[in-house]
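> here are the coordinates; sequence isn't available:
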């Protein structure tokens, strides 16, 4: 068995995080990485639908003034390819923070009630809500898989004006999650082959 060999459980939940139109606003967010993310997310959503596995859609309702993700803004809506697949999801969680485990309805309660122990986490932003949800999932004892190429993020400036590119931030997330034991970081193709 190779390091990346995986088994996708029959009830594995696909957690699709914050794939919202507001993230298409380059003037607001700046440069992004991984233009293939949306196509990979769509492929995973289709595979989960075809296999009857549960899909959870998570939507960020920003409380920050001027945010393109505020509920009263057009950017709050899911991107079209997600909206086209909506209605087939098993659960729709709304959150105001980075972790999908702090939303309404309660994701952890929903997973526990169904005995679901494996999560495949995808969406936007790689180093923010995806990483936070994956870390919490790992801490809570779930088997977490992150197909990194089904996520994307944006360049970010931190203390002292230090700026990291989206690619570097995604690489750091991969190391944090995989190396830190929170999740297995794989590719969409590896997950689809196992599903």
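Cool, got the structure. Owing to the predicted nature of the structure, the values given are computational and were not obtained by experimental measurement. Residues are numbered from 1 along each chain as shown.
> From now on I want contacts and neighbour counts done on CA atoms only, so please keep to that.
Fine.
> Under a three-state scheme, what state does residue 141 occupy?
The three-state label given to residue 141 by DSSP: H, G, I helix; E, B strand; the rest coil is coil.
> Start from the middle of this structure and tell me which residue ends up furthest away.
Within the chain, the residue lying farthest from the chain centre (Cα atoms, centre = their mean) is residue 160, at 28.9 Å.
> Outside of the helix or strand residue 14 falls within itself, list whatever touches it.
Using DSSP states H and E, residue 14 sits in strand 13-17. Applying Cα atoms under 8 Å, 6 or more residues apart in numbering, the external contacts of strand 13-17 come out as 41, 44-45, 48, 53-59, 100, 116, 118-124, 129-130.
> then this one, side by side with the first:
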């Protein structure tokens, strides 16, 4: 078994019931199944799992406290032994104790999955890298929705997702696919690649 410091925590972002109710065109319809496979892999190996839950400050949001939409999807709900952090903004590190919780346990690498690719996933991955964590984002275990770009041109969910992954790749994270982790040796799935803050970006 590898030492705890070489094990990546699986960070599952915003897989709540409310995200299923939006009804917007999305990509990666198999993302939930991929997340479930990775979750089972991590649980079987005994590696750390962290669940992030978005709790909105807007009372009419599907993610408002007490609303069914704020609950985890049953298939991806945390076990009692798994850590849960609640956030109010896109970045899972902002106004939470996630960073401290990871460092105290000697965890210096993350595997990030969840929703939405260009929103909470990208924001969290950028912060993770800037804070010094070796970061991997699993492209087919994340998804997002169609939206218009800044010029008002409609973009498909695939286009939005692909640009988010392009923004991260090589600058803030290693973007991988679930098969890269599930088909590798069990040890290597939970091992992060050494990355430091800064990398090659200029600003």
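Alright, I've got the coordinates. In this text the structure is predicted, and so the values were computed from the model without any measurement.
> What residue in the second structure is paired with residue 173 of the first structure?
Matched by TM-score structural alignment, residue 173 of the first structure corresponds to residue 164 in the second structure.
> again but with residue 38 of the first structure, I slipped
By TM-score structural alignment, residue 38 of the first structure lines up with residue 32.
> now the closest residue to the match of residue 173 of the first structure other than its chain neighbours: how far from residue 111 of the second structure?
The spatially closest residue to residue 164 of the second structure, leaving aside those adjacent along the chain, is residue 118, at 4.9 Å (Cα to Cα, 6 or more residues apart in numbering). Distance, residue 118 of the second structure to residue 111 of the second structure, by Cα to Cα, to the nearest Å: 16 Å.
> Between the two, which is the more surrounded one?
Under the criterion of other Cα atoms under 10 Å, the comparison of residue 118 of the second structure against residue 111 puts residue 111 first, with 27 against 22.
> Identify the residue of the first structure aligned to the more buried one.
In the first structure, residue 111 of the second structure lands on residue 120 (TM-score structural alignment).
> gap between that match and residue 75 of the first structure?
25 Å.
> Would you map the helices across the first structure?
26-29, 37-51, 80-83, 107-114, 131-139, 166-174, 188-194 (DSSP state H).
> Single out the most deeply packed of those helices.
helix 131-139 (a mean of 21; mean count of other Cα atoms under 10 Å).
> got the contact list for the alignment partner in the first structure of residue 53 of the second structure?
Aligning on TM-score structural alignment places residue 53 of the second structure opposite residue 59 in the first structure. Residues near residue 59 of the first structure by Cα under 8 Å, 6+ apart: 17-20, 76, 78, 92-95.
> Kindly recompute the last result at 6 Å.
18, 94 (Cα atoms under 6 Å, 6 or more residues apart in numbering).
> And for residue 156 of the first structure?
Residue 156 of the first structure neighbours (Cα under 6 Å, 6+ apart): 163-164.
> Just give me the match in the second structure for it.
In the second structure, residue 156 of the first structure lands on residue 147 (TM-score structural alignment).
> quick one: its match and residue 24 of the second structure, what's the gap?
For residue 147 of the second structure, the distance to residue 24 of the second structure - Cα to Cα - is 9 Å.
> likewise residue 76 of the second structure?
In terms of Cα to Cα, residue 76 of the second structure sits 21 Å off from residue 24 of the second structure.
> try residue 77 of the second structure
23 Å.
> and what of residue 73 of the second structure?
18 Å.
> Look at these two and report which has more neighbours.
residue 73 (18 against 13).
> how about the equivalent of that one over in the first structure, what does it touch?
In the first structure, the residue matched to residue 73 of the second structure (TM-score structural alignment) is residue 79. Taking Cα under 6 Å, 6+ apart, we find residue 79 of the first structure in contact with 19-21.
> With distance to residue 34 of the first structure and neighbour count added, can I get the residues you listed in JSON lines?
Formatted as JSON lines, the contacts of residue 79 of the first structure follow (distance: Cα to Cα, whole Å; neighbours: other Cα atoms under 10 Å):
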{"residue": "19", "distance to residue 34 of the first structure": "14", "neighbour count": "28"}
{"residue": "20", "distance to residue 34 of the first structure": "16", "neighbour count": "23"}
{"residue": "21", "distance to residue 34 of the first structure": "16", "neighbour count": "17"}
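> Go through those and name the one nearest residue 168 of the first structure.
Top of the list for closeness to residue 168 of the first structure, among the contacts of residue 79 of the first structure and by Cα to Cα, is residue 19 at 20.9 Å.
> Identify the residue of the second structure aligned to that closest one.
Aligned partner of residue 19 of the first structure by TM-score structural alignment: residue 15.
> Against residue 21 of the first structure, how distant is residue 68 of the first structure?
9 Å.
> got any residues that touch both of the two?
Between them, residue 68 of the first structure and residue 21 share the contacting residues residue 75, judged by Cα under 6 Å, 6+ apart.
> Hmm, the residue nearest to residue 164 of the second structure is touching residue 162, no?
No. With contact defined as Cα atoms under 6 Å, residue 118 of the second structure does not reach residue 162; the gap is 9.0 Å.
> quick one on the thing from earlier: how near is the match of residue 19 of the first structure to residue 93 of the second structure?
Residue 15 of the second structure is 17 Å from residue 93 of the second structure, by Cα to Cα.
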